[in-house]
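Asker: Following is a predicted model, sequence given first.
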Amino acid sequence: MRRYLVPTIVLAAIGLSLGCLFRYIFNQADEGSVANYLRSGLHGTGLALTGWAVHLYFTSRSSAWVRRWPLIVELLIRSAVMAIVVAAAAIGLEAILYQHGIGERWLLGDYPKIIILTFVFTTLVGAIYELVRLVGSRVLLNVILGRYRRPTREERVLLFLDLVGSTSLAEQMGELRVQELLTRFFFDIDEAITSHGGEVHAYVGDEVIVTWRVSAKPENRTIDCFFAIRDKIAARADWYRREFGLVPEFRAGLHAGPVVISQCGDSRREVAYFGDTMNVAARLQAHCKDASRTLLVSGDLFRLLRPGPELVVEALGSTLLRGRVAPVEVFAIDRHFGRSPP
């Protein structure tokens, strides 16, 4: 997937650099030929990508079995697998890259150092990766740069997307089972969000809040994101029916405008969004039920769009949303094909 392309390239470059650095620090000066530096660089690249592949496996859907265990057991399993795979890859790469084969000096000298350095490096990368997944790459970068230490005003597009009927589902299925449904739903729609440039701001109960910075280009990616989510769930409809006996339905509100962003809290810090733009987006999502529509868009966002011929646009006029004094111009948007029922 495209979201992994950049980190894979970066890690390959770092592995190449560390391999060459290892050759410079630990090997004899008379062995410092261009060919040996190239071999060491390829060795480092191979080990970095091997560790990255193991980490990606343990963050994928295929490793759901290990996440059912207590966290300490999961960490032990991940560490053991990482150590075994990296150790095997180090030996394999040594045999492939060097014609003289695997010598005793390498096994007793370089090999333990390579394993330790690779394990430390992959563990550090894994920790950074999990931190990015926890707070988001853009948010983490802005926090590091101190962008939101003071309140900052930005033009943002906000998507509030809510699962339909979660309260009644909790009564029918039980809260734990509904939470499993939500967890799977949020997991499945994540790729559609990130591939359209969206950033998950928060999960609030059965709702996800997605945000984009307003750009100079038409904001069609925000509309496309909603329909990509709908396509993703439709493609997995049979799986949801088998697993939960239903297919998740959802409604969404989209709005654009100024948002104040600031770091809040002390013992647990959070980057929070404030302002009327948040309120309007939330009210639009709530109004979907009254309007019998699955997607409502404010006039402020609609003016930033360039709707294609595949879209059905219905002007609902100035609407007084719940909890607001001033009316909001509202548009309902759907597609000519694959329209979902309200």
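Answerer: Here it is on my side, so go on.
Asker: Going by C-alpha atoms from here, please, whenever you check contacts or count neighbours.
Answerer: OK.
Asker: what about the residue lying closest to Phe331 once chain neighbours are set aside, helix or strand, and which?
Answerer: Nearest residue to Phe331, sequence neighbours excluded (Cα to Cα, 6 or more residues apart in numbering): Ala315, at 4.6 Å. Following DSSP states H and E, one finds Ala315 within strand 311-319.
Asker: With Ser262 instead?
Answerer: Using DSSP H and E, Ser262 falls in strand 250-264.
Asker: With Val86 instead?
Answerer: Val86 belongs to helix 71-97, assigned by DSSP H and E.
Asker: if we can go back for a sec, what residues of the strand holding Ala315 count as buried?
Answerer: Val313, Thr319 (16 or more other Cα atoms under 10 Å).
Asker: need the next SSE after it, C-terminal direction.
Answerer: By DSSP H and E, the next helix or strand past strand 311-319 is strand 328-335.
Asker: ok, structure two:
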Amino acid sequence: MNPQLAQTSSFRSRSWRLILRVAVFWYFVALAKTIYDYYLLKNNNGEVFEFINWLIGSWVACTIGLLLLGPFIVYLLYRTLRAAPYWKVLSYLLGGFTLIALVADMVAMPVIYALDNKVAVYGKESLAYAFGYLQTPNFLAVYFFWLLVTVLTVIVILVNEKYGPGMFGKLLMGQYYSPKREERVFMFLDMKSSTSIAEQIGEEDYFNLLKDCFADMTGPILDNSGEIYQYVGDEIIVCWPMKVGVEQARCVRTFFGIKLQLQRRAAYYQETYGVVPSFKAGFHFGQVMAGEIGIIKRDITYSGDVLNTAARIQSKCNDLGVDHLISGPLWDKIADEFPQGGEQVSDQIELRGRQERIDLYRAL
């Protein structure tokens, strides 16, 4: 499978699933808010609106928001603005949301007015009503309510991006408060010749080089459902739940996707830093203990022999003259995903600190 096509397909699929989940959430919120407003007015002897008409109008506004804000969240916030400062992300979000709120009002309110009064949907009366609604306190109340909903949506997306899909709910429910055993695939990714590069270009440029590299890597990692576990100097540790990591060999295809992305950006790196970075990777899987750790700064931590083994496998790349190494047990699970096969680089090699010997492979 072509890594570029696989990533594009994966990103599109992930984007559509994201927009679908946001749509379901927003339509549910619109329904709940309409029910709440209706019975609040009814129980307090207020002017009760036509429930169905307002619900239709709310869902029309949600649809406008999804059509306009959805691409912003997925393609800008979720990808392009990922490496931007938070103030810039918030500024874009606030500006985009305000513009969309105005558009949604001018589209949805004429629908509600027309349904209530049996007039043309976008006639003079309906449009005048929509424009007048912009100047009422009700519009501001609705504006800030949906701004809060949008911010909450973005926060959930960012948490899921940091810890992996579905992790927000697990953290919220405290599923990692007590340690739990999981089976995971790990990739230890390290920059080649990092010491000599740092000496060549200086500390500040080296830091910016790492920042650019990690930003470029994020797309392929997310496209293959990877979870960024840690940044350690010039090293990045990525992991997958076992089933996800071995399916379509996503763990190894992530590495190929990263190589492809850095090759695409070779001219930029050469012009900016005078070097084109390259990375080496080690892959292994096994049982780990997973749980929340920390008080002030909470994080999910994994502990287990599999991490040490994956790190030592990666350290053998230079010795064996390859850019990636896969443990024999992991290769047995993913070999069928590579039509061109693989190469056994080492037979029963001894890893530092381990008595057990292990076969090492690379994918072709």
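Answerer: Now that the structure is in, tell me what you want to look at. This is a predicted model, so every value here is computed, not measured.
Asker: Can you name every helix or strand that the helix or strand following the helix holding Val86 of the first structure contacts?
Answerer: Moving toward the C-terminus from helix 71-97 of the first structure, the next helix or strand (DSSP H and E) is helix 104-105. With contacts taken as 3 or more Cα pairs under 8 Å, 6 or more residues apart in numbering; DSSP states H and E, helix 104-105 of the first structure sits against no other helix or strand.
Asker: Quick one: the residues in the second structure that the next helix or strand after the strand holding Ser262 of the first structure pairs up with.
Answerer: Once strand 250-264 of the first structure ends, the next helix or strand along the chain (criterion: DSSP H and E) is strand 270-274. The aligned range for strand 270-274 of the first structure in the second structure is 299-303, by TM-score structural alignment.
Asker: Relative to the first structure, what is the average displacement of the matching stretch?
Answerer: Mean deviation of stretch 299-303 of the second structure relative to the first structure after superposition (mean Cα distance after the TM-score superposition for the first structure): 1.6 Å.
Asker: Which of the residues in that stretch are classified as buried?
Answerer: Ile300, Thr301, Tyr302.
Asker: Now the last one: closest residue in space, sequence neighbours ignored.
Answerer: Read that as Tyr302 of the second structure. Leaving aside its chain neighbours, Tyr302 of the second structure sits nearest to Ala290 (4.6 Å; criterion: Cα to Cα, 6+ apart).
Asker: How about the contacts made by the one you found?
Answerer: By Cα atoms under 8 Å, 6 or more residues apart in numbering, the residues touching Ala290 of the second structure are Tyr176, Pro179, Lys180, Arg181, Glu182, Ile300, Thr301, Tyr302, Ser303.
Asker: Was I right to think the first one contacts Glu292?
Answerer: Just to be clear, that refers to Tyr176 of the second structure. Yes: using Cα atoms under 8 Å, Tyr176 of the second structure is in contact with Glu292, at 5.4 Å.
Asker: what is in contact with those two at once?
Answerer: With Cα under 8 Å, 6+ apart, Tyr176 of the second structure and Glu292 have common neighbours Ile300.
Asker: counterpart of Arg242 of the first structure in the second structure?
Answerer: By TM-score structural alignment, Arg242 of the first structure lines up with Glu271.
Asker: Arg269 of the first structure: neighbour count?
Answerer: Counted with other Cα atoms under 10 Å, residues neighbouring Arg269 of the first structure total 9.
Asker: Just give the nearest non-adjacent residue to it, would you?
Answerer: Closest residue to Arg269 of the first structure apart from its sequence neighbours, by Cα to Cα, 6+ apart: Gln263 at 6.5 Å.
Asker: Is the one you found in contact with Phe274, as I believe?
Answerer: No: using Cα under 8 Å, Gln263 of the first structure makes no contact with Phe274, being 11.0 Å away.
Asker: contacting residues for Val247 of the first structure?
Answerer: Contacts of Val247 of the first structure were listed using Cα under 8 Å, 6+ apart, and they are Ile233, Ala237, Tyr240, Arg241.
Asker: Equivalent analysis for Gly253 of the first structure, please.
Answerer: 159-161, 281-286, 288, 295-297.
Asker: Of these, grab the buried ones for PyMOL.
Answerer: Buried subset of the contacts of Gly253 of the first structure, written as a PyMOL selection, criterion 16+ other Cα under 10 Å:
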select buried, resi 159+160+161+281+282+283+284+285+286+288+295+296+297
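Asker: Quick check: the farthest pair among the contacts of Gly253 of the first structure?
Answerer: For these, with distances taken as Cα to Cα, the pair at the greatest spread is Leu159 and Cys288 (13.0 Å).
Asker: what touches both of these two?
Answerer: Joint contacts of Leu159 of the first structure and Cys288 (Cα under 8 Å, 6+ apart) are Ala252, Gly253.
Asker: What number of neighbouring residues does the closest residue to Val280 of the first structure other than its chain neighbours come out with?
Answerer: Counting by Cα to Cα, 6+ apart, His255 is the residue found nearest to Val280 of the first structure once chain neighbours are left out, at 6.9 Å. By other Cα under 10 Å, the residues close to His255 of the first structure number 28.
Asker: Can you find the partner of His255 of the first structure in the second structure?
Answerer: Match for His255 of the first structure (TM-score structural alignment): His284.
Asker: same check, this time on Phe187 of the first structure
Answerer: Under the alignment (TM-score structural alignment), Phe187 of the first structure pairs with Ala215 of the second structure.
Asker: what are the ranges of the strands in the second structure?
Answerer: Here the second structure has its strands, by DSSP state E, at 180-191, 227-232, 235-241, 279-293, 299-303, 324-327, 342-350, 357-363.
Asker: Which of the ones you listed sits closest to Asn160 of the second structure?
Answerer: strand 227-232 (9.1 Å).
Asker: which residue numbers in the first structure go with that closest one?
Answerer: Going by TM-score structural alignment, strand 227-232 of the second structure lines up with residues 199-204 of the first structure.
Asker: The matching stretch against the second structure, how far on average?
Answerer: Stretch 199-204 of the first structure sits 1.3 Å off on average (mean Cα distance after the TM-score superposition for the first structure).
Asker: List the buried residues for that stretch?
Answerer: So, applying 16+ other Cα under 10 Å, buried residues of stretch 199-204 of the first structure: Glu199, Val200, His201.
Asker: can you put these in JSON lines and add distance to Phe26 of the first structure?
Answerer: Converted to JSON lines, those look like this (distance: Cα to Cα, whole Å):
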{"residue": "Glu199", "distance to Phe26 of the first structure": "43"}
{"residue": "Val200", "distance to Phe26 of the first structure": "44"}
{"residue": "His201", "distance to Phe26 of the first structure": "46"}
